[in-house]
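K.L.:
Can you look at this prediction? I've put the sequence above it.
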Amino acid sequence: MTDDQWVEIELSDAQRVEIEYCTQCRWLPRAAWLAQELLTTFEAELTELALKPGKGGVFVVRVNDEVVWDRREQGFPEPTAVKQAVRDRVAPGKSLGHSDKAVQEEQEDVSP
């Protein structure tokens, strides 16, 4: 196999998460904490996680350039919700253990 073929395989398997956060709002600690949660949960699935400084109150989570969470539309995310959004895109069959159970219990409480 040539080097170009290896690069192509690696790029096709790349799973990148980006957390863009507002530096003016001092949201770096929140972004770093969420990054730690995602890296711990998806250590085998993610090839890259980037923290991207921004302005204007931005707090956006992207997976492979797709927005999965935007604070302006959805408020600040709970880690469980972001983990599920990331999982659905990078590892759909992966169980999130207690995170999945907590959401399932919430849905059962709402159901008639």
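P.N.:
Looks like it arrived, so ask away.

K.L.:
Could you use CA atoms for every contact and neighbour count after this?
P.N.:
OK.

K.L.:
what's the distance between the residue lying closest to residue 82 once chain neighbours are set aside and residue 21?
P.N.:
Distance criterion C-alpha to C-alpha, 6 or more residues apart in numbering; nearest residue to residue 82, sequence neighbours excluded, is residue 69 at 7.1 Å. With distances defined as C-alpha to C-alpha, to the nearest Å, the gap from residue 69 to residue 21 amounts to 12 Å.

K.L.:
another one to put next to it:
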Amino acid sequence: MTDKTSQARRRVVIRYCPGCRWLARAAWMAQELLQTFEGTLDEVAIAPAESGVFQIWLNDVCLHDRREAGGFPETKPVKQMIRDAIAPDQDLGHSDR
């Protein structure tokens, strides 16, 4: 028998640079993920980070790093990566097309 405490949490953390004024971008991405994965994600957190950082983490896996990718993420691939990891049967509507 399993219960919520024994299951892995599904936590997204969006790390952003406050000095670069990326809070609004992080908040928008958080809102998109919360709407898309309502009832599926346990938590979406927004955390200030060091200079130049914009990263999206699912648990301990970095899904997007602005420095490595050379830019900010589009919502479609981020949603697809999260869906594939936590809810593979979930239809993302237009994000799947």
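P.N.:
The structure has been received and is ready for your questions. On a predicted model such as this, the values are computed, not experimentally measured, just so you know.

K.L.:
who has more neighbours, residue 69 and residue 21 of structure 1?
P.N.:
Neighbours around residue 69 of structure 1 and residue 21, counted as other C-alpha atoms under 10 Å, are more numerous at residue 21. The numbers are 26 against 21.

K.L.:
Please settle this for me: is the more buried one part of a strand?
P.N.:
Yes - Residue 21 of structure 1: assigned to a strand according to DSSP: H, G, I helix; E, B strand; the rest coil.

K.L.:
The residue nearest to residue 82 of structure 1 maps to what in structure 2?
P.N.:
Alignment note (TM-score structural alignment): residue 69 of structure 1 maps to residue 64 of structure 2.

K.L.:
Which secondary structure element is home to its match?
P.N.:
strand 61-65 (DSSP states H and E).

K.L.:
so how far does that strand sit from its counterpart in structure 1?
P.N.:
Plainly put, strand 61-65 of structure 2 ends up 0.6 Å away from its match in structure 1 on average once the two are laid over each other (mean C-alpha distance after the TM-score superposition for structure 1).
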